[in-house]
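**Q** Sequence first, predicted model second:
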Amino acid sequence: MQPLTREETHVMFEKIAKYLGEDLQLLVDRPDGTCFRLHSKWVSYVSKKILTLATNISSDKLVSLGTCFRKFTGTHTFWLHITALDQLALYAKYKVWIKLRAEQSFLDGNHVLKSGLGRITENTSQYQGMVVCSMVGIPLGFRVAAKSTQDCRKVDPMAIMAFH
């Protein structure tokens, strides 16, 4: 396990900031000392306590550690992994809540339509990253807003509100 380079940290924080905004600082400066580490191109979010315990395991035998955020590709692009959803949902600035009948459609890979929209965070801009939650608050995924909050009020029920 090694710390991320400056370039890797910049690429990763740029992607996470689309969902957290200035609350990214809350994810980084945690009192338990949780930090990001790189292992075989996989970025993990791990506590300092577990990190010190993992030093007893050789790196070639270590499979995974902490919460996986994603793997860097060969071109150094960074795509978030679904395992990072619980951490992102805690600090997400923009959220959308979908109705019960729209949950399965969303989980099957479809867009979120206005007819399935329960609530949306105020002042969400178009193409803003946001966390999709069920009406009871369970995070289901993360998507990009197709319309701003103001536009959501004016469109027909079959308009796309969040891209898949």
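**A** Arrived safely.

**Q** make it CA atoms for all contacts and neighbour counts henceforth
**A** Fine.

**Q** For the residue lying farthest from the centre of the chain, what is the enclosing helix or strand?
**A** Residue farthest from the centre of the chain, counting by Cα atoms, centre = their mean, is residue 56 at 30.5 Å. Secondary structure assigned from DSSP states H and E places residue 56 in neither a helix nor a strand.

**Q** And residue 104, by the same measure?
**A** Taking DSSP H and E as the criterion, residue 104 maps to helix 100-107.

**Q** Pull the residues that contact that helix.
**A** Applying Cα atoms under 8 Å, 6 or more residues apart in numbering, the contact partners of helix 100-107 are 111-112, 116-117, 134-135, 140, 164.

**Q** same deal with stretch 41-55?
**A** Stretch 41-55 is contacted from outside by 32-38, 65-73, using Cα under 8 Å, 6+ apart.

**Q** residue boundaries of the helices in this structure?
**A** Taking DSSP state H to define them, one finds helices in the chain at 6-20, 24-28, 48-54, 85-91, 100-107, 149-152.

**Q** Would you mind saying which of those lies nearest residue 125?
**A** Residue 125 lies closest to helix 149-152 among the helices of the chain, at 6.7 Å (Cα to Cα).

**Q** For the closest one, buried residues please.
**A** 149, 152 (16 or more other Cα atoms under 10 Å).

**Q** Below is structure B, check it against A:
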Amino acid sequence: MRPLDETETTAVFEKLFKFTGNNLKNIVENPSLHKNKVYYVSESLVKRATNISRTQLVSIGTCIGRFTHGGSFHLTVQCLSSLASNAKHKVWLKPTSEMSFLYGNHVLKGGLGRITENIVPSDGVVVFPMSDVPLGSGIATTTKSEKDDQKTTTV
């Protein structure tokens, strides 16, 4: 396990900032990298783990994402609880569209129960059902319908 270099740190912080905004400082202080996976670990736990050799250490902390071979950063499901508590933009789904979202489909404006204000296209949002348990994350987009000439918000 090693600390992130500057380009890796920038990629991680840009992705997390998309979802949390200025609340980023509440989530990450000192991430570390292990086999292209980024872990969030407290400093006291890192100090205790120095007694274990690197070859014997499988993982430590919470995996918040990973780097692809192309160098882009993808968030994992394990970071969802941290994102949900510090999210800048949130979306709540109606019960009829929850399963559709969980199967990987887009959520149209009709499937939204509530939405935070001032969401701009390409903002990262955390998706909740009406019971306030985080389901996942997504990117807000806006499309214009040719038939209605109305904008539709999609997650």
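**A** Looks like it arrived, so ask away. Everything numeric here is computed off the predicted structure, so don't read it as measured data.

**Q** Can you calculate the TM-score here?
**A** Scored against TM-score structural alignment, normalised by the length of the second structure, the superposed chains reach a TM-score of 0.87; 150 aligned residues with a Cα RMSD of 1.9 Å.

**Q** returning to what we had before: of the contacts of helix 100-107 of the first structure, which is the most crowded?
**A** Neighbour counts for these (other Cα atoms under 10 Å) peak at residue 112, which has 27 neighbours.

**Q** what about the closest residue to residue 160 of the first structure other than its chain neighbours, distance to residue 152 of the first structure?
**A** Leaving out its chain neighbours, the residue that sits closest to residue 160 of the first structure by Cα to Cα, 6 or more residues apart in numbering is residue 113, at 4.5 Å. For residue 113 of the first structure, the distance to residue 152 of the first structure (Cα to Cα, to the nearest Å) stands at 10 Å.

**Q** Report the set of residues contacting both of those two.
**A** residue 161.

**Q** most packed of the helices of the first structure?
**A** Greatest average neighbour count among the helices of the first structure goes to helix 85-91 (a mean of 18), per mean count of other Cα atoms under 10 Å.

**Q** one step back: closest one to residue 126 of the first structure among the helices of the first structure?
**A** Between residue 126 of the first structure and the helices of the first structure, the tightest spacing by Cα to Cα is seen for helix 149-152, at 8.1 Å.

**Q** So which residues make contact with the closest one?
**A** When contacts are defined by Cα under 8 Å, 6+ apart, helix 149-152 of the first structure is touched by residues 114, 120-125, 161.

**Q** Return the members of the residues you listed classed as buried.
**A** Looks like those have 114, 120, 124-125, 161 buried, using 16+ other Cα under 10 Å.

**Q** which parts of stretch 131-143 of the second structure are buried?
**A** By neighbour count on 16+ other Cα under 10 Å, the buried set for stretch 131-143 of the second structure is 134-142.

**Q** check contacts around residue 87 of the second structure.
**A** Contact analysis of residue 87 of the second structure by Cα under 8 Å, 6+ apart lists 19-21, 23, 125-126.

**Q** related to what we said a few turns ago, give me the aligned partner of the residue nearest to residue 160 of the first structure over in the second structure.
**A** Matched to the second structure by TM-score structural alignment, residue 113 of the first structure sits across from residue 108.

**Q** residues near its match, how many?
**A** Neighbour count for residue 108 of the second structure, taken as other Cα under 10 Å: 17.

**Q** and the gap between it and residue 95 of the second structure?
**A** 13 Å.

**Q** Only whichever of the contacts of stretch 41-55 of the first structure are buried, select them in PyMOL.
**A** Buried members of these, identified by 16+ other Cα under 10 Å, are gathered into one PyMOL selection as follows:
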select buried, resi 34+35+36+37+38+65+66+67+68+69+70+71+72
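
**Q** I appreciate the help and will end here.
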